[in-house]
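J.: Provided below are the primary sequence and the corresponding predicted coordinates.
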Amino acid sequence: MIFAVVEDSRSQSEVLKALLKSEGHQVEVFSDGSSCIEALKTRVFDFFVIDWCLPDVGGDEVLRHVRERCGWDVPVVFCTGRTDEEAAADILRLGADDYIPKPIRYMEFMARIHALLRRRQPRAATVQFGNIEVDLEGRRVKLSGIDVELTQREFELAVILLHNVGRVLSRDELLTSVWARDAGVDTRTVDTHASRLRKKLGLSGESGLMLSSVYGQGYRLDTVHQG
């Protein structure tokens, strides 16, 4: 799925980009509304995340172009510093599907994205990766048909890794995606949880998947052929 993130804060857009890419989405970032509007003439996007206050044109103007070019089936989420009831009503009345108050709480952001995606395109309740079965709705995991007990963070890390088989994910990317803004958490936490998942889910090849540490980069999950 291709996301367009329209956000003038580089640090903010980079975090949102990392979160979305960690789940396998393609992301294009626009630092102002005009560049996004221009891109709409030749590009197709599946989802829009738009800052309400942009340096050139208003978020409402970007939304108008999105609806004209892409129709009403494409989800649009606004990020806004306005949290009053009137602002929320205005944003939704203009045609947005949802809005997220700033400062953005990243787990809430992803939960809202997931909720919109579920409504727009029904998906299977369970997905299979090698011998690992993941119930995305029930947040349960089975290995070769046997339930595996995972913590919330372990489950979230597992889902990100499983959706990115064959791709190197940096420790910082994983840290941002799973732990967001939790204080006192560093990349060693990623290493600890990766080690636990390797044991619990048989990610040394037993499950048909191998979790490897890539020196100086992060982690990569690969499929392996079982003899």
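T.: Arrived safely, thanks for sending.
J.: only C-alpha atoms for contact and neighbour calcs from this point on.
T.: OK.
J.: just the strands in the chain please.
T.: 2-6, 26-30, 47-51, 76-80, 98-101, 126-129, 132-135, 140-143, 146-148, 168-170, 209-214, 218-223 (DSSP state E).
J.: export those to JSON lines and tack on distance to Val66 and mean neighbour count?
T.: Below are the strands of the chain laid out as JSON lines (distance: least, C-alpha to C-alpha, whole Å; neighbours: other C-alpha atoms under 10 Å):
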{"stretch": "strand 2-6", "distance to Val66": "11", "mean neighbour count": "22"}
{"stretch": "strand 26-30", "distance to Val66": "14", "mean neighbour count": "18"}
{"stretch": "strand 47-51", "distance to Val66": "9", "mean neighbour count": "24"}
{"stretch": "strand 76-80", "distance to Val66": "9", "mean neighbour count": "23"}
{"stretch": "strand 98-101", "distance to Val66": "15", "mean neighbour count": "19"}
{"stretch": "strand 126-129", "distance to Val66": "32", "mean neighbour count": "14"}
{"stretch": "strand 132-135", "distance to Val66": "34", "mean neighbour count": "19"}
{"stretch": "strand 140-143", "distance to Val66": "37", "mean neighbour count": "19"}
{"stretch": "strand 146-148", "distance to Val66": "43", "mean neighbour count": "12"}
{"stretch": "strand 168-170", "distance to Val66": "31", "mean neighbour count": "19"}
{"stretch": "strand 209-214", "distance to Val66": "40", "mean neighbour count": "19"}
{"stretch": "strand 218-223", "distance to Val66": "36", "mean neighbour count": "20"}
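J.: Second structure for comparison follows:
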Amino acid sequence: MAQKILIVEDDIHISKIIKMNLTLVNYETVEVYDGLAALAAVKQEKFDLILLDVMIPKLDGFELMEQIKPYGIPVIFLTAKNSVYDKVNGLKLGADDYMVKPFEAIELLARIETVLRRYGKEEQVMMIQHVRVDLDKREVTLHGETVELTPKEYDLLVVLLKNKNIALSREQFLDKVWGSDYYGETRTVDMHIKSVRKKLQLQDHIKTIYKIGYRLED
């Protein structure tokens, strides 16, 4: 079942962009545009995480945070308020993270993933076509048959799945899979991508993005 995220953002354009990026990686989303609507939504539905702007009408983000704390829902503040005081205040109120606008979509997705993992809400089974990945077992199957991947091939596949429909550069793959202290050539990414494509029959789904890197398309 897709994890459900409540987007509380009064700028409709920003809200739609956030929704689009979350939908691309298979999150279910609900959008509201003021604090009272957010409070009503929390009382009526079950959410795995809330993305909360601070400066919203009717009930600001800090006030809303105090009222929804008993529900135990993870919260990431998304706001233009970038002072240390505001950040500390938000975290003291119980928020799990605090991001200052503007931010990159890939960073937001990474922060969401980290918070959900912390709460044990990270999706443990991921799929693309006939490929199934069990994160708990580190097991990959194709048409129900186990496929042996090297540790780096497995990690690369997981990065692709967690960023489905998002173009990632070779440098981003190196950072996420090999680590920030890796100083080898980006060509190693190409070699591992080629192997993953072949082993899992994903030639039509792992797209090469010219002069950038790769994107997994469902």
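T.: All right, it came through fine. Remember, predicted model here, so these are calculated numbers, not experimental data.
J.: How close are the two chains, by TM-score?
T.: The TM-score (TM-score structural alignment, normalised by the length of structure 2) is 0.63; 178 aligned residues with a C-alpha RMSD of 4.0 Å.
J.: got the contact list for Glu113 of structure 2?
T.: The contact partners of Glu113 of structure 2, taken as C-alpha atoms under 8 Å, 6 or more residues apart in numbering, are Glu122.
J.: circling back: redo the strands of structure 1 as CSV? Include distance to Leu161 of structure 1.
T.: Listed next are these as CSV, based on distance: least, C-alpha to C-alpha, whole Å:
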stretch, distance to Leu161 of structure 1
strand 2-6, 19
strand 26-30, 16
strand 47-51, 22
strand 76-80, 26
strand 98-101, 26
strand 126-129, 11
strand 132-135, 12
strand 140-143, 14
strand 146-148, 16
strand 168-170, 8
strand 209-214, 9
strand 218-223, 6
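J.: Nearest approach to Glu38 of structure 1 belongs to which of these?
T.: With C-alpha to C-alpha, the closest approach to Glu38 of structure 1 among the strands of structure 1 belongs to strand 26-30: 10.4 Å.
J.: Give the aligned range of the closest one in structure 2.
T.: Using TM-score structural alignment, the residues of structure 2 aligned to strand 26-30 of structure 1 are 28-32.
J.: And the matching stretch, how far out from the chain middle?
T.: Taking C-alpha atoms, centre = their mean, to the nearest Å, one finds stretch 28-32 of structure 2 lying 15 Å from the centre of the chain it belongs to.
J.: That one against structure 1, how far on average?
T.: For stretch 28-32 of structure 2, the mean deviation from structure 1 after alignment is 0.5 Å (mean C-alpha distance after the TM-score superposition for structure 1).
J.: any idea where the helices of structure 1 begin and end?
T.: With helices called from DSSP state H, structure 1 shows them at 10-21, 33-39, 59-70, 85-93, 106-120, 152-162, 171-179, 187-200.
J.: Which elements pack onto the shortest one?
T.: So that's helix 33-39 of structure 1. strand 2-6, helix 59-70 (3 or more C-alpha pairs under 8 Å, 6 or more residues apart in numbering; DSSP states H and E).
J.: Also the third one?
T.: The elements that helix 59-70 of structure 1 packs onto, with contact taken as 3+ C-alpha pairs under 8 Å, 6+ apart, are helix 33-39.
J.: mean shift between the helix it packs on and structure 2?
T.: Compared with structure 2 after the fit, helix 33-39 of structure 1 shows a mean deviation of 1.7 Å (mean C-alpha distance after the TM-score superposition for structure 1).
J.: Give the buried residues for that helix.
T.: 33-34, 36-37 (16 or more other C-alpha atoms under 10 Å).
J.: which ones are touching Pro101 of structure 1?
T.: With contact set as C-alpha under 8 Å, 6+ apart, Pro101 of structure 1 has these partners: 79-83.
J.: For the residues you listed, give me a markdown table that also has distance to Glu28 of structure 1.
T.: As requested, those are exported to a markdown table (distance: C-alpha to C-alpha, whole Å):
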| residue | distance to Glu28 of structure 1 |
| --- | --- |
| Cys79 | 16 |
| Thr80 | 20 |
| Gly81 | 22 |
| Arg82 | 25 |
| Thr83 | 27 |
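J.: Of the residues you listed, just say which sits nearest to Glu156 of structure 1.
T.: Comparing the contacts of Pro101 of structure 1 against Glu156 of structure 1 with C-alpha to C-alpha places Cys79 closest, at 23.5 Å.
J.: distance of that closest one from Glu14 of structure 1?
T.: Distance of Cys79 of structure 1 to Glu14 of structure 1, given as C-alpha to C-alpha, to the nearest Å: 14 Å.
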